[in-house]
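A.B. asks: Following is a predicted model, sequence given first.
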Amino acid sequence: MKQRFGGVRVVLTVLATWAALAGGGMAGGSRATAAVDSLRQVADVPVAPGVEYGEFRTTVPRGLAHGHLLTVDLDDPRVTVDLLYPGAVGARAPVSELADARGAVGAVNGDFFNISEAQHPGVEPTGASVGPAISSGRRLKAAVPDGQRFGPAMPPGATTEDVLGIGYDRRARLDRLSLRGTVWTADGPLPLRGLNQYALPVDGIGAYTELWGPASRVRATCGTDTDRAAPCSAETAEVTVRHGQVVALADRPGAGGVEAGSTVLVGREEGARQLRKLHLGDPVSVSHRLVGEGPVPLRFAVGGFPIVRDARPVDGLDDGAAAVRTSAGTGDDGRVLYLLSLDGTRGEAGMTVRELGELMNRLGSQNAVDLDGGGSSTLVTRDPFSRDVTVRNHPSGGAERPVPNAVGVFSFG
């Protein structure tokens, strides 16, 4: 793997103002307007069949913003997209490593995540992402409560359950994934309120599987549904179920990997009181699924809040704070995926969330989400000749930040 920040061998850089991007009108329902076609023709370079990479600059009120864009043709049968992650929900790795390990030809960083715990002394951040996650059809986790999220303010109507995903029909779309689950006991069913999450709803019970990893589960009982900084709950319980039977009980959530074939149940407040009614040897089973609103199940999903919907920027996007940002968008009725990351070089202007939504729309996105930004923003491609993975943008921290997941692009041609 080769990390060569910003060293582009063959890509041309284009200077484009907002007016030039908008010159042909909104991209809306077509793959691109005339203005965007011109940008793509000049700046895009093939990475692999169905995948192109390009750079651009655009003018914002504070100066020039430098962007990096992957354009993915989902109509090409050689192309697939999947969620990259480091083998566990509660773990992190640089985007270049995630892409290299899976053989992706391109990738950008994914969802916001549990990055710090300054308000909870003695509690370690888990590194787990905020929203739902699906990789290769496998449900990795569900969403934390809205008040427990990290990242900029969401627009009205958005929730942590919002995702960008691709269904088994190979079409990209916005969706919302809700957890539906039950803990079945001899005394009756208990609602399951979490799946491999760093934060559980107040009074809730969450399930942790082998996909969670070795991170501590204490963080799941800290904060409240509306206040991430609220103290950790004083009333907790943990129950380990293996092959349909209770095999361990504890008053406090633990750490360490969950054994294959086992599920660890963590409860807080009323959820803890219900779990404490269980005894060693009791029969218990756990069922869970992520339910979307679309007609076709998602094979891939990454958490992020909408910034473009139905070919227009979402109302109420923040227009105050400018930062390095990452976004994923869909065009041509879900047949095209746009993956964008801004450059974090000192002196670059950055963008507000509102400006990012306008840019994604003008680049051709009918729908788009805001992904993690700042030091997390990273876009990589694989050289078609050397097969090295190259970091195309300059991460704002001077080096890649380890992240919990990334959007990976594959081309088998």
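C.D. replies: Sure, I can see it.
A.B. asks: only C-alpha atoms for contact and neighbour calcs from this point on.
C.D. replies: Fine.
A.B. asks: residues contacting the one residue sitting closest to the centre of the chain?
C.D. replies: Centroid-nearest residue in the chain, with Cα atoms, centre = their mean: residue 111, separated by 2.6 Å. Applying Cα atoms under 8 Å, 6 or more residues apart in numbering, we find residue 111 in contact with 129-131, 302-304, 371-372, 404-406.
A.B. asks: dropping in the other structure now:
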Amino acid sequence: MAAATPAGSAQRSEQLAPGVEYRDVDLRTARGVVRAHVVTVDLRDRHVRIGLLHPGKVAARRTVSQLADGQGALAGINGDFFHITETRPGVAATGSAVGPEIADGHPLKAAVPKGQRFGPALPSGSTTEDVVGVGTDRTARIDRLSLSGSVTTPAGRLKLGGLNQYALPVGSIGAYTSDWGSASRARATCGTDTRRSAPCSKDTYEVTVRNGRVVATSGKPGTGTIPAGTTVLVGREDGARQLRKLTKGQSVRVEHRLVAASGVRYAFAIGGFPVLRNGAPLKGLDAKATAVRTAVGIANGGHRLLLVALDGRPAYRRGLTVAELAAQLKKLGATEGFDLDGGGSSTLVARPRGATRVSVRNHPSDGSERAVPNGIGVFAAG
């Protein structure tokens, strides 16, 4: 058996590749032992890199194993909370994540309004724009990514309120690109900034822009694949009224980017929420509800990344509270901690040396892997 770790007893460890180690660790809590599966990545090792696991479209889902094998990852965990259920008749769940996503430096989506998110209550001061990411400097950080975008028309410039999101702010205009997928865009105009369950807006409009010109308009959001080079603008309330002023043939320029609060340029970023900063748990973390959880820890000044998923077997299913999660990440050596989707989504996969496919190392609490919209992957640098 491996030597004891600061957080408990390591049951086994395995070197997956230079700079990448897998181990499982027993975490001791007041209610008993919880098993954690941990992949540690040394970001100073140029043989490895961190990237977004995703199915190619924002509004799509695959299991973590499928995502990892499809992209050739050495290891991976599930990612952000997502639009998993929908109760409105005729409106389908998109499967899209809550927060921002960046893959290989390319912004895929921005964050939904705070009132439209799925997942446990956010700590004080946190927003849906919070991300954990790795910059082009190969340093991991917790940061915040906000959307900066505009729609320039012959009549003037309009602010862009969303990018490939399952929910748009009230009164805004959202841009949907080929990254979105084929899911209906109708859900984007449902709910409000403070109440996810509020009715869908009856004041909507859609404009299709191709090669810088309006090619189609519609009184309601549509569905179907969006071709490369095409942007669909969806407006609700005031945003819809602004889009109705556009006619076929008019020139329109759509611009958008994700801006980091730190000014850092990210190669990879994914949403969730922070639980540990500068070695201290955030104030107001829930200390009552326990669950199987997935998280990321950052250590050594951003040069070491810990990918953590709890085991969902009945013996360990009591899990951790969010407050306990922050404390355990600190015991594992992290100074920064970030919570991801948990419960039936919690999955950690790894590929042994010599193998061609990953295997699931924890035990998902549903008994099998859940399809998810994204995750964090560990790759051999090419």
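C.D. replies: Received it, and whenever you're ready, just let me know what you need. Small disclaimer: the values here were computed from a predicted structure and weren't measured.
A.B. asks: Find me the equivalent region of stretch 126-139 of the second structure in the first structure.
C.D. replies: With TM-score structural alignment applied, stretch 126-139 of the second structure matches the range 158-171 in the first structure.
A.B. asks: what about that stretch, start to end distance?
C.D. replies: 22 Å (Cα to Cα, to the nearest Å).
A.B. asks: cool, stretch 337-351 of the second structure as well?
C.D. replies: 25 Å.
A.B. asks: next one: stretch 296-310 of the first structure
C.D. replies: End-to-end distance of stretch 296-310 of the first structure (Cα to Cα): 19 Å.
A.B. asks: got the buried residues for that stretch?
C.D. replies: For stretch 296-310 of the first structure, burial by neighbour count (16 or more other Cα atoms under 10 Å) applies to 297-309.
A.B. asks: again, but for stretch 186-201 of the first structure
C.D. replies: For stretch 186-201 of the first structure, by 16+ other Cα under 10 Å, it's 190-201.
A.B. asks: And for stretch 44-63 of the first structure?
C.D. replies: Quick answer for stretch 44-63 of the first structure (16+ other Cα under 10 Å): 44-45, 47-59.
A.B. asks: can you tell me what part of the first structure stretch 217-231 of the second structure aligns to?
C.D. replies: Using TM-score structural alignment, stretch 217-231 of the second structure pairs with 249-263 in the first structure.
A.B. asks: Show residues contacting the matching stretch.
C.D. replies: Stretch 249-263 of the first structure has contacts (Cα under 8 Å, 6+ apart) with 207-218, 236-243, 264, 266, 279-280, 286.
A.B. asks: Over to stretch 125-135 of the second structure?
C.D. replies: By Cα under 8 Å, 6+ apart, the list of residues contacting stretch 125-135 of the second structure reads 50, 98-100, 110-114, 117, 140-146, 264-274, 338.
A.B. asks: mean deviation (superposed) between the helix ranked longest in the second structure and the first structure, please.
C.D. replies: Longest helix in the second structure, counting residues (DSSP state H): helix 322-331. Once fitted to the first structure, helix 322-331 of the second structure is off its aligned match by 0.7 Å on average (mean Cα distance after the TM-score superposition for the first structure).
A.B. asks: For the residue lying farthest from the centre of the first structure, give me its contacts.
C.D. replies: Within the first structure, residue 281 marks the point farthest from the mean C-alpha position, 38.3 Å out by Cα atoms, centre = their mean. Residues near residue 281 of the first structure by Cα under 8 Å, 6+ apart: 245-247.
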